[in-house]
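*Asks:* structure for this input, please:
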Amino acid sequence: MTLLYLALLLASIGCMVLLDRRFTLFLWRAPRRAAATLAIGLAFLVCWDLAGIAMGIFLHTPNEITTGLMLAPHLPLEEVVFLLFLCYLSMVLYEGSLRVFAVRSSRGRGSGAGDSRAGSPRSGPSREHTSAPGREAGS
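*Replies:* Sure thing, here's the model as predicted:
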């Protein structure tokens, strides 16, 4: 019984928090709404697990990489932390995908269709599109 799996899960959540914070995707965009969404998603998945445990579908067997802390019969602490990570990952991927698609669709309508950085919310003007007054770009 070790903390290895729990530590890896918490490190993964930490990485997601850093991405979320950097790009303001989920928790930092609307903290109350995000917390409610995570709580509802986690509650649903825990209930799903408990139903699976009651039907004998999900079982836990002791191993060397988990803590051995059980929140209920066959429901280890790591399972709940994993489900939290799964919910958080899903929401960060969803919000990130929406942002990528919005940038791509706005780029397709704009003049910067050939520049991969055009329309990026965090990029400044690119050198290819910057020219001195009275001169055309590229001449």
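*Asks:* use CA for all of it now, contacts and neighbours both
*Replies:* OK.
*Asks:* hang on, Phe26 packs against Leu19?
*Replies:* No: with contact defined as C-alpha atoms under 8 Å, Phe26 does not reach Leu19; the gap is 9.8 Å.
*Asks:* so which of the two has more stuff around it?
*Replies:* Phe26 (24 against 15; other C-alpha atoms under 10 Å).
*Asks:* how near is the more buried one to Phe85?
*Replies:* 13 Å (C-alpha to C-alpha, to the nearest Å).
*Asks:* name the helices or strands packed onto the biggest helix by length in the chain?
*Replies:* Ranked by number of residues, the top helix in the chain under DSSP state H is helix 77-109. In this structure, helix 77-109 makes packing contacts with helix 4-23, helix 31-54, judged by 3 or more C-alpha pairs under 8 Å, 6 or more residues apart in numbering; DSSP states H and E.
*Asks:* ok, now which ones touch Leu10?
*Replies:* Shown in contact with Leu10 (C-alpha atoms under 8 Å, 6 or more residues apart in numbering): Val81.
*Asks:* another for comparison:
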Amino acid sequence: MPGLYLVGLLIAIAGIAVLDARYRLFFWRAPLRAAVVMVVGLVFFLAWDVAGVHLGVFFIGTNGLLTGVSLARDVPLEELFFLVLLCWTTMDLFAAVRPVVERLSARRPGAAEHDEGRA
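*Replies:* Below you'll find the predicted structure:
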């Protein structure tokens, strides 16, 4: 069924957006900074894909789940949405884990003396 993969990606992106909004992780914490990070990530990974296609590493096989729309040779439309999902999930995960790591390191015995020694 053409387009099924794209529908799945859009559902996953919607789920990540809900988590992001609920916990104010990435776009809902700093929208401008998040947009810049997202664009940089997308440009990097799209360039990576184009280089991989040029080197013959990446290619589109036969698959009835894709829409058939290509952004470039052997780069399907779905790749853009996959990369949005990849970047957004990574940044939400980073934003969710960072405060936990900071709290754990602050509770570590001797952390205050260690931090004072760096000043």
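*Asks:* what are the buried residues along the longest helix of the first structure?
*Replies:* 77-89, 91-93, 95-96, 99, 103-104, 106-107 (16 or more other C-alpha atoms under 10 Å).
*Asks:* thinking again about what came up before, any chance of TSV for the helices and strands packed on helix 77-109 of the first structure, columns distance to Asn63 of the first structure?
*Replies:* Output for those, formatted as TSV (distance: least, C-alpha to C-alpha, whole Å):
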stretch	distance to Asn63 of the first structure
helix 4-23	11
helix 31-54	18
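*Asks:* Gly68 of the first structure: which of these is closest?
*Replies:* Smallest distance to Gly68 of the first structure across these (C-alpha to C-alpha): 10.6 Å, for helix 4-23.
*Asks:* that closest one against the second structure, how far on average?
*Replies:* Following superposition, helix 4-23 of the first structure is found to deviate from the second structure by 0.5 Å on average (mean C-alpha distance after the TM-score superposition for the first structure).
*Asks:* also stretch 88-96 of the first structure?
*Replies:* Stretch 88-96 of the first structure sits 0.5 Å off on average (mean C-alpha distance after the TM-score superposition for the first structure).
*Asks:* that stretch: how far from the chain's middle?
*Replies:* Relative to the centre of its chain, stretch 88-96 of the first structure is centred 4 Å away, using C-alpha atoms, centre = their mean, to the nearest Å.
*Asks:* same check, this time on stretch 9-26 of the first structure
*Replies:* That offset, for stretch 9-26 of the first structure, works out to 7 Å (C-alpha atoms, centre = their mean).
*Asks:* what of stretch 39-54 of the first structure?
*Replies:* With C-alpha atoms, centre = their mean, you get 20 Å for stretch 39-54 of the first structure.
*Asks:* Leu71 of the first structure belongs to a helix, doesn't it?
*Replies:* No: counting by DSSP: H, G, I helix; E, B strand; the rest coil, Leu71 of the first structure falls outside a helix, being strand.
*Asks:* many thanks, have a good one.
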